[in-house]
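A.B. asks: Provided below for reference: sequence and predicted model.
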Amino acid sequence: MLFYVLGEMMSLLIGKLIPGSVCGMILLFIALTLKWIRPHDVDKAASALTRNMALFFVPASIGLMHEYKILMSNWVVLLTVSVVTTLLVIVVVGVTEEQLDRKLSHKKGGEKI
């Protein structure tokens, strides 16, 4: 909760350019990376939130159902964006994996095992 509150305050300071929850997650990530907080300290809360994650999708689903007319009037655009972005993600992940694979095999080939 502390990082959520800090993130909300940070978001207000930057003019709500980034949502407070995202700022809070970034702050938590930084604290974990710099070892200001141990993973063990957040394990219990993280596990509880993960187990109940489906509940967090209920408000978004209700919002989508409420805006049904808008979604139906723009279904072609939404479908196009979904397909294009999915394909882009697949291509980027594939290219990145190939480059990492090449780098790893080149590194192993240069060393004596």
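C.D. replies: Looks like it came in fine.
A.B. asks: contacts, neighbours, all on C-alpha from now
C.D. replies: Noted.
A.B. asks: show me what contacts residue 7?
C.D. replies: Applying CA atoms under 8 Å, 6 or more residues apart in numbering to residue 7 gives the contacts 19-25, 27.
A.B. asks: which SSE is it in?
C.D. replies: Using DSSP states H and E, residue 7 falls within helix 2-13.
A.B. asks: Just the buried ones from the contacts of residue 7?
C.D. replies: 20-21, 23-24, 27 (16 or more other CA atoms under 10 Å).
A.B. asks: Take those and write them to CSV, including secondary structure.
C.D. replies: Compiled in CSV, the buried ones among the contacts of residue 7 are given as follows (DSSP: H, G, I helix; E, B strand; the rest coil):
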residue, secondary structure
20, helix
21, helix
23, helix
24, helix
27, helix
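A.B. asks: Below is an additional structure, to be compared with the one above:
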Amino acid sequence: MLKNVFKMMIQIAIIYIIYLAGNFISSLISDFVVIPGNIIGMVILLLLLTTNVMKLSMIETAGNLMIKYMGFFFVPLTVGLMDSYKLIQHSIIQILVILLVSCFCVMLISSKVTDLLIIYNERKKTND
């Protein structure tokens, strides 16, 4: 039990260090281009995983836990949005349209990338 807790803490620390690195890089390049630190951190994580510098097993347990409770992480955002409703009430239609269009685009691109990866994996298996 204690071993699992320690393993989880290390994995969360690894993810957090990558997040901090993304924020640091974001602050360095903010004069040239504004990219949120969390996005840069995700790109760093992707590069580390795809180049096998870091194995998925090094963060898998913590990642699965965070995905399992992802909805919980949106509670502060929702409360903040409700708190600042008066600021956005005049442009609520535009915001809803943007949200719907962007959601559709993300679903479309994600499904196409998934299709391509499935086709790639099937071809790879038949060639081996």
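C.D. replies: Looks like it came in fine. Computed from a predicted structure; not experimentally measured.
A.B. asks: I'd like the TM-score for the two structures, please.
C.D. replies: Once the chains are laid over each other, their TM-score by TM-score structural alignment, normalised by the length of structure 1 reads 0.69; 98 aligned residues with a CA RMSD of 3.0 Å.
A.B. asks: on that earlier part again, need the contacts of residue 7 of structure 1 in JSON lines (columns: distance to residue 56 of structure 1).
C.D. replies: Converted to JSON lines, the contacts of residue 7 of structure 1 look like this (distance: CA to CA, whole Å):
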{"residue": "19", "distance to residue 56 of structure 1": "16"}
{"residue": "20", "distance to residue 56 of structure 1": "16"}
{"residue": "21", "distance to residue 56 of structure 1": "13"}
{"residue": "22", "distance to residue 56 of structure 1": "15"}
{"residue": "23", "distance to residue 56 of structure 1": "18"}
{"residue": "24", "distance to residue 56 of structure 1": "17"}
{"residue": "25", "distance to residue 56 of structure 1": "16"}
{"residue": "27", "distance to residue 56 of structure 1": "21"}
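A.B. asks: Between those residues, which sits nearest residue 47 of structure 1?
C.D. replies: Minimum distance to residue 47 of structure 1 across these is 15.5 Å, recorded for residue 25 (CA to CA).
A.B. asks: Now which residue in structure 1 aligns to residue 97 of structure 2?
C.D. replies: In structure 1, residue 97 of structure 2 lines up with residue 80, judged by TM-score structural alignment.
A.B. asks: In which helix or strand does that match reside?
C.D. replies: Assigned by DSSP H and E, residue 80 of structure 1 falls in helix 75-110.
A.B. asks: Check residue 37 of structure 1 too.
C.D. replies: With DSSP H and E as criterion, residue 37 of structure 1 is part of no helix or strand.
A.B. asks: That one: neighbour count?
C.D. replies: Residues near residue 37 of structure 1, counting by other CA atoms under 10 Å, number 14.
A.B. asks: Need the nearest residue in space to it, chain neighbours excluded.
C.D. replies: Leaving aside its sequence neighbours, residue 37 of structure 1 sits nearest to residue 31 (CA to CA, 6 or more residues apart in numbering; 5.8 Å).
A.B. asks: Counterpart of that neighbour over in structure 2?
C.D. replies: In structure 2, residue 31 of structure 1 lands on residue 48 (TM-score structural alignment).
A.B. asks: what sits against the most centrally placed residue in structure 1?
C.D. replies: The residue lying closest to the centre of structure 1 (CA atoms, centre = their mean) is residue 22, at 8.9 Å. With contacts defined as CA under 8 Å, 6+ apart, the neighbours of residue 22 of structure 1 are residue 7.
A.B. asks: And residue 8 of structure 2, by the same measure?
C.D. replies: Contacts here follow CA under 8 Å, 6+ apart; on that basis residue 8 of structure 2 touches 61-62.
A.B. asks: Many thanks, we can stop here.
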